[in-house]
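**Q** Sequence below, structure please.
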Amino acid sequence: MEVQNAREKKDSVVEPMVHLIVFKLGIEEFGIRIEQVKEVTITPEITRMPKTPSFIKGVANIRGDILAIMDLEERFQVERSASVDRHTYTLVIEAKDYTLGFIVKEVPQSLTLPVSSIDKAPSFIQDININENFIEGIGKIDNRLIIVLDIFKILTSDEIMELRG
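**A** As a prediction, this is how the structure comes out:
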């Protein structure tokens, strides 16, 4: 009886899941853990700011807060997708030291994956991007590969200081 109960408990172990917000940059799919995203909104009008990196498109008023808006395709040097939508969407990220918006071209989707379906990025990619270890892993679901980002590591400390100043 105890052996059977132990087996039932083992079979009923729930695999940990990761809830992602998934979006496309160019033709590739990327994901961010949902707890790193404060909100998703249609991108408001952006005001260009002088002396900012080219991947910072400017600032925008989102619910009364003035946020820097970053173009992730430009930041990652991803070839832009051919689709030209009238609207873009902004993922609002609230880190400890800053709040920032990231532009994405399509409506982000919610996706839940088992933790076991996310592999570490190949070590040679991490070695190449020593200062850019923002790739948490590669999620696999069906025939899709989703690059999972740690959004809080996308900016260097120098860039954070530049944006705050």
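**Q** make it CA atoms for all contacts and neighbour counts henceforth
**A** Will do.
**Q** Just give me the longest strand of the protein.
**A** For the chain, the strand with the greatest residue count under DSSP state E is strand 17-25.
**Q** Pull out the buried positions in that strand.
**A** Of the residues in strand 17-25, those buried by neighbour count under the rule 16 or more other C-alpha atoms under 10 Å are Val18, His19, Leu20, Ile21, Val22, Phe23, Lys24, Leu25.
**Q** wait, the last one sits on Phe76?
**A** So the one you mean is Leu25. No - when contacts are counted by C-alpha atoms under 8 Å, Leu25 is not listed as touching Phe76 (9.0 Å).
**Q** ok, back up a step: tell me which residues in the helix or strand following the longest strand of the chain are buried?
**A** Going down the chain from strand 17-25, the next helix or strand is strand 28-33, by DSSP states H and E. Of the residues in strand 28-33, Phe30, Gly31, Ile32, Arg33 count as buried by neighbour count, 16+ other C-alpha under 10 Å.
**Q** As a markdown table, those residues with distance to Phe152 would be great.
**A** Written out in a markdown table, the entries for the buried residues of strand 28-33 read as follows (distance: C-alpha to C-alpha, whole Å):
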| residue | distance to Phe152 |
| --- | --- |
| Phe30 | 14 |
| Gly31 | 13 |
| Ile32 | 10 |
| Arg33 | 11 |
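**Q** Here is a second sequence; please produce its structure as well for comparison:
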Amino acid sequence: MSMEIKVIVFRLDSEEYGVEVNQVKSIERVQNVTKIPQSANFVKGIINLRGNVTPIIDLRTRLGMEYLEATDSSRVIIVGVEGMQIGLIVDSANDVIDIPGNLIEAPPKVVGNVDAAYLRGVAKLDDRLLILLNLDKVLDTVEIKKLEEIGKSI
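**A** The predicted model follows:
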């Protein structure tokens, strides 16, 4: 990779993660979520965001981390993947940075608890490591597609 990519940086636990800006529609405060019965444990439910029914995913739970209640610094990153709009609850969203492509390495097999299938790569930036998520894999589940159908029927 040689081109620069622009990413939104957010935190889960003590780790910094990034998603490409072109996949992010907005960053919102956590709001009331309508629960959906019999959905996966990482699915918090749906919200009405400016007239769009948007599924909300707890990214910590999705990536196998311990569940934590939302705090004042928690945010919902609204992303667009395969024509769907989905909200990801993160501990905080704090930065937008440009990463030169030559600083991005292939992901190791596992980073913390996170399976490499969910990772696009790891960027080594001066004194920090930034884990880049592959949203297509993180969000590629039957469960999320089912939520989208529920949202359309509401």
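**Q** Give me the TM-score for this pair.
**A** The TM-score (TM-score structural alignment, normalised by the length of structure 2) is 0.83; 146 aligned residues with a C-alpha RMSD of 2.4 Å.
**Q** Tell me the one of the buried residues of strand 17-25 of structure 1 nearest Leu163 of structure 1?
**A** Closest approach to Leu163 of structure 1 among those (C-alpha to C-alpha): Leu25, at 22.9 Å.
**Q** what's the matching residue for the closest one over in structure 2?
**A** With TM-score structural alignment as the matching criterion, the partner of Leu25 of structure 1 in structure 2 is Leu12.
**Q** In structure 2, what residue spans correspond to strands?
**A** Counting by DSSP E, residue ranges of the strands within structure 2 are 5-12, 15-20, 24-29, 43-49, 52-58, 75-81, 84-90, 92-99, 104-105, 110-111, 114-115, 119-125, 128-133.
**Q** Ile36 of structure 2: which of these is closest?
**A** Of all the strands of structure 2, it is strand 43-49 that lies closest to Ile36 of structure 2, at 5.1 Å by C-alpha to C-alpha.
**Q** so how far is the closest one from its chain's centroid?
**A** Its chain's C-alpha centre and that of strand 43-49 of structure 2 lie 14 Å apart, by C-alpha atoms, centre = their mean, to the nearest Å.
**Q** what's the matching range in structure 1 for it?
**A** In the comparison with structure 1, strand 43-49 of structure 2 aligns to the range 56-62 (TM-score structural alignment).
**Q** returning to what we had before: how about the strands of structure 2 in a markdown table, adding distance to Asp140 of structure 2?
**A** Compiled in a markdown table, the strands of structure 2 are given as follows (distance: least, C-alpha to C-alpha, whole Å):
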| stretch | distance to Asp140 of structure 2 |
| --- | --- |
| strand 5-12 | 20 |
| strand 15-20 | 15 |
| strand 24-29 | 16 |
| strand 43-49 | 13 |
| strand 52-58 | 12 |
| strand 75-81 | 9 |
| strand 84-90 | 11 |
| strand 92-99 | 23 |
| strand 104-105 | 23 |
| strand 110-111 | 19 |
| strand 114-115 | 14 |
| strand 119-125 | 13 |
| strand 128-133 | 13 |
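**Q** To Glu143 of structure 2, which of the ones you listed lies closest?
**A** strand 43-49 (8.3 Å).
**Q** Not counting that closest one itself, show me its contacts.
**A** Counting by C-alpha atoms under 8 Å, 6 or more residues apart in numbering, the neighbours of strand 43-49 of structure 2 from elsewhere in the structure are 31-36, 53-58, 151.
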